[in-house]
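# From the sequence below, what's the structure:
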Amino acid sequence: MTELHGADIAVEENDDVSRIQISGPLTVAEAGEAYARLEGVRAGKSRRLILDLAGVSAMDTTGAWLLHRFMREWRKAGSDVALDQASSEFTALIQQAESHDSGCPDHPRQPSLIIRELAALGAATVRVADRFGLLLAFFGLVLARFGRQIVHPRRIRWVALSNQMERIGLNALPIIGLMSFLIGLVLVQQGAFQLRKFGAEVFVVDLVSISTLRELGVLLTAIMVAGRSGSAFTAQIGTMRLTEEVDAMRTIGVDPVDTLVLPRMIALILLMPLLVFYASMIALIGAVLFAWASLDIPVDTFLARMRSTVTMNDFLVGMIKAPVFGMIIAVAGCFEGMQVSGDAASVGERTTISVVESIFMVIVLDAFFAVFFSAIGM
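Below you'll find the model as predicted:
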């Protein structure tokens, strides 16, 4: 028998039974050394374990947990475990410890890579659908307020409108002109390089003029306006959201949609056809000059070929798409500005989203327009 600071443990091992007699207090003070002694009696040596608790004078939850853990290991080894001469109080304490032993939770099995990617795709689809719903609701609100201003022109804020027209249109002419001029040069150079293989360099006039008036002029202008003006709309309105100017406007009875959104949208609707016409003309000028300087195509030949190729429908297609693209860019930029919240990092995040959103919707709408105009013969 070994004495362990007031707790006595005696082990008797027969062929098929291990009997352990414990006497004295079995509390937190004796638990550590008592369990170290009990671990010396390895599970599996006998088919049956008997714990004799007749001599136990005191037991707390630590002692009960010690005995439960010891018996649990023997049961896992396939042995039969029994308590002998244990008082009802000690038995209830041990059973309570056993009832709270839920074990460590099993780690959930990680799904396969395909399942994780499908789940991520589904979550992204739900987020896009939610955002599209919010954008559609905002677009409906803006259209309703726009219709009200058309019916009552005195509601239009002319000073804000003229200010936005100067920022969006006049200040954008240099960059749009430069980009359009370079695009015209590139189109002629690349088109002539490919058509030279077939001895049809003169058809580069058809390629450049039709593609510029129908598609490239309006599409490139919309992309540049989205990156320049659409991002500015988001940053301006987003900053006002952070400084609580938008909330202050609502408090004093001023509608933020009428004051902030509609002047920007009306300005873009009015200016986009003019910017598209300007960009298309500058691109054609660049194409004419490059064709004359590098391809030896005289200016009058280029213009004569263009007059015989380009129809009024080609011009109207670009002009019809321009105000629609302008409205989409303005609504997307203002919508993302209204979604800014939290800190300054949200402004940058929403500005990036507004540019990507605007360009994406412009390209999608351009594809729909192409199918529509082809169906009606334009």
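# Every contact and neighbour count from this point should use C-alpha atoms.
Will do.
# pull the longest helix from the chain.
Assignment by DSSP state H gives helix 113-151 as the longest helix of the chain.
# Please identify the buried residues of it?
Applying a neighbour-count criterion of 16 or more other Cα atoms under 10 Å, one finds 135, 138-139, 142, 145-146, 149 buried in helix 113-151.
# how much space between residue 221 and residue 359?
Residue 221 sits 11 Å away from residue 359, going by Cα to Cα, to the nearest Å.
# Count the neighbours of residue 203 for me.
17 (other Cα atoms under 10 Å).
# Now do stretch 50-66: distance to the chain's middle.
59 Å (Cα atoms, centre = their mean, to the nearest Å).
# Figure out the length between the terminal residues of it.
15 Å.
# Name the surrounding residues that touch it.
17-28, 31, 35, 81-87, 90, 93-94, 97-98 (Cα atoms under 8 Å, 6 or more residues apart in numbering).
# could you pull out the helices for the stretch 101-250 of the chain?
Counting by DSSP state H, counting those that start in this stretch, the stretch 101-250 of the chain has helices at residues 113-151, 158-168, 173-195, 204-211, 217-225, 231-242, 245-251.
# Show me the one of those helices that comes nearest residue 261.
Nearest of these to residue 261, taken as Cα to Cα: helix 113-151 at 7.7 Å.
# elements contacting that closest one?
Under the contact criterion of 3 or more Cα pairs under 8 Å, 6 or more residues apart in numbering; DSSP states H and E, helix 113-151 touches helix 262-294, helix 312-338.
# hmm, back to that, of all the helices of the stretch 101-250 of the chain, which one comes closest to residue 351?
Using Cα to Cα, the helices of the stretch 101-250 of the chain put helix 231-242 closest to residue 351, at 5.3 Å.
# about what we covered before: of the contacts of stretch 50-66, grab the buried ones for PyMOL.
To isolate the buried ones among these in PyMOL, judged by 16+ other Cα under 10 Å, type:
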select buried, resi 17+18+19+20+21+22+23+24+25+26+27+28+31+81+83+90+93+94+97+98
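# out of the contacts of stretch 50-66, which are inside helices?
28, 31, 35, 90, 93-94, 97-98.
# and residue 260, how many neighbours?
The number of residues near residue 260, taken as other Cα under 10 Å, comes to 18.
# That one - nearest residue in space that isn't next to it in sequence?
Using Cα to Cα, 6 or more residues apart in numbering and skipping residues adjacent in sequence, the residue nearest residue 260 is residue 237, 7.5 Å away.
# Alongside the first, I'd like the structure of this one:
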Amino acid sequence: MLTAPAHYDLSVQGQRLRVTARGVWTIETAASINDALERDYGAVTYDSVDYHLDGVEDMDTAGAYLLTKAMRVGDDIKDWQLVGGTPAQKTLLSVAADAQMGEPPMEPRQWYDILDRLGRATLRFWDELYATLAFVGQFFVMFFGVLLNPRRLRVKSIVALMEEIGLDAAPIVAMLSFAIGAVIAYMGANLLGALGFSVFMVDLVGVAMLRELAVVITAILIAGRSASAFTAQIGAMKMRQEIDAMTVMGLDTFETLVIPRAIACLLTVPILTFLAMMSGILGGLIVAWATPTQISPALFFSRLQETVDLQHFWVGMVKAPFFALVIAVVGCRQGLAVSGSVDSLGSRVTTSVVQAIFAVILIDAMFAVLFYQLGV
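Sure, this is the predicted structure:
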């Protein structure tokens, strides 16, 4: 049974409208005074609204929405505050006010909007760069601290992560590298065979796979597979407040979550790179043997040993630890930056993959310039 219908009083003091509500403001009672209340709102002039709800016995979202119609009369949006009432009533009014005031349609401002987006993107870039550099500095301090005190290493976590990062990724790395080696061999057979230099296809496959493609393909695959996994795992822990619980227990976040993943990447990415090199060369060998060039395996390996210097192998292997650290740092950094929403987790996972792949290609280009200057 309803104890009291919805009643209200309106009074204007200066430019402030005082709305005093009493009774039960629910969908059953408030609808009966909707038209009268709207007319009374439109009959007075004011700049802001004060709500006094001490006499309200009950209120739902329908009643709150009806009261907040005072905040928007025509195209003018009014300021408001709750003077008397409970926290629950304030929450209802806030939700109803957000729905009531909504974003007004904006006129297109082509050049202004472009510059605005560009400026915001620039600020986000510098903020992200600063946060990443701070994270990298903190990471290396903790990383060298753990290396100087090996008892702090979490061996079980490192072994489990090595299985996840390395062993589980080995089939896809080998398969993709095999396919890339085969594609390069086919290209070499077509282009060089037309000139009568089919045997140089071996040089092309060897140098390309050992020096560049094997390590880059491996790094990109690990960036898409493991960096996203790091971000998702750590981000989910942060959303469930597990990281806060670890901090309360006295566990260091870097030592527990970041360092094991970095060490696991450091140990597995070079091994996967070597596997990718061998798979790519095997793909090139099979294509060279199967195509009309008919380069036998013996001739293939003999040519490879004679013309492809061992330094190409070491150039590729030297890059692997740097790529591994970049992938681990970016993945963990984005995971720790996740806020409490699912949208934030999805956004950070995407950012993690994009940043990791971008960093891998950028570092590879820097190595290419460096090795060119060194004559390697």
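# follow-up on the earlier one: tabulate the helices and strands packed on helix 113-151 of structure 1 (TSV), appending mean neighbour count and distance to residue 154 of structure 1.
Output for these, formatted as TSV (neighbours: other Cα atoms under 10 Å; distance: least, Cα to Cα, whole Å):
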stretch	mean neighbour count	distance to residue 154 of structure 1
helix 262-294	22	13
helix 312-338	23	21
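# a markdown table for those, including distance to residue 114 of structure 1?
Converted to a markdown table, these look like this (distance: least, Cα to Cα, whole Å):
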| stretch | distance to residue 114 of structure 1 |
| --- | --- |
| helix 262-294 | 43 |
| helix 312-338 | 33 |
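# ok, back up a step: tell me the angle of the longest helix of structure 1 relative to helix 312-338?
With axes from the mean of the first three to the mean of the last three Cα atoms, to 10 degrees as the basis, helix 113-151 of structure 1 and helix 312-338 are set at 100 degrees to each other.
# relative to helix 262-294, how tilted is helix 113-151 of structure 1?
Relative orientation of helix 113-151 of structure 1 versus helix 262-294 (the same axes, to 10 degrees): 110 degrees.
# Enumerate the positions of the longest strand along structure 2 that are buried.
Ranked by residue count under DSSP state E, the longest strand found in structure 2 is strand 48-59. The neighbour-count check on strand 48-59 of structure 2 (16+ other Cα under 10 Å) flags 48-53, 56-59 as buried.
# Structure 1: matching residues for that one?
Following TM-score structural alignment, the aligned partner range for strand 48-59 of structure 2 in structure 1 is empty.
# Does anything pack onto that strand? Which helices or strands?
strand 16-25, strand 79-84.
# Just tell me what residue 194 of structure 1 corresponds to in structure 2.
Checking TM-score structural alignment: residue 194 of structure 1 goes with residue 191.
# The counterpart of residue 256 of structure 2 in structure 1: how many residues sit nearby?
Using TM-score structural alignment as the criterion, residue 256 of structure 2 maps onto residue 259 of structure 1. Counted with other Cα under 10 Å, the neighbours of residue 259 of structure 1 add up to 17.
# With adjacent residues omitted, what lies nearest to residue 259 of structure 1?
According to Cα to Cα, 6+ apart, the nearest residue to residue 259 of structure 1 is residue 157 (7.2 Å).
# hang on, the earlier thing: quickly name whichever of the buried residues of strand 48-59 of structure 2 is closest to residue 106 of structure 2.
The nearest member of the buried residues of strand 48-59 of structure 2 to residue 106 of structure 2, counting by Cα to Cα, is residue 48 at 23.2 Å.
# And that closest one, how close does it get to residue 76 of structure 2?
Separation of residue 48 of structure 2 from residue 76 of structure 2 (Cα to Cα): 11 Å.
# cool, and residue 361 of structure 2?
From residue 361 of structure 2 over to residue 76 of structure 2 (counting by Cα to Cα), the distance is 52 Å.
# okay, now residue 34 of structure 2: neighbour count?
Residues near residue 34 of structure 2, counting by other Cα under 10 Å, number 14.
# Please list all residues in contact with it.
Counted by Cα under 8 Å, 6+ apart, residue 34 of structure 2 has contacts residue 66.
# give me the element it is part of.
In this structure, residue 34 of structure 2 sits in helix 34-42 according to DSSP states H and E.
# Kindly calculate the angle that that helix makes with strand 16-25.
Using the same axes, to 10 degrees: helix 34-42 of structure 2 against strand 16-25 is 170 degrees.
# Show me which residues of helix 34-42 of structure 2 are buried.
Residues of helix 34-42 of structure 2 classed as buried by neighbour count (16+ other Cα under 10 Å): 37, 41.
# again, but for stretch 208-224 of structure 1
208-224.
# Find me the equivalent region of it in structure 2.
Counting by TM-score structural alignment, stretch 208-224 of structure 1 corresponds to 205-221 in structure 2.
# measure the matching stretch end to end?
20 Å.
# same question, stretch 214-228 of structure 2
End-to-end distance for stretch 214-228 of structure 2, by Cα to Cα: 21 Å.
# Show me what it is in contact with.
165, 169, 173, 177, 208, 269, 272-274, 276-277, 280, 316-317, 319-320, 323-324, 327-328, 330-332, 349-350, 352-353, 356-357, 360-361, 364.
# Just give me the match in structure 2 for residue 242 of structure 1.
Using TM-score structural alignment, residue 242 of structure 1 lines up with residue 239 in structure 2.
# Hmm, I typed the wrong one, I wanted residue 289 of structure 1.
Counting by TM-score structural alignment, residue 289 of structure 1 lines up with residue 286 in structure 2.
# For the residue opposite residue 319 of structure 1 in structure 2 once aligned, list the residues it contacts.
By TM-score structural alignment, residue 319 of structure 1 lines up with residue 317 in structure 2. Counting by Cα under 8 Å, 6+ apart, residue 317 of structure 2 touches 215, 270, 273-274.
# For those, give me TSV that also has distance to residue 106 of structure 2.
Converted to TSV, the contacts of residue 317 of structure 2 look like this (distance: Cα to Cα, whole Å):
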residue	distance to residue 106 of structure 2
215	49
270	54
273	53
274	57
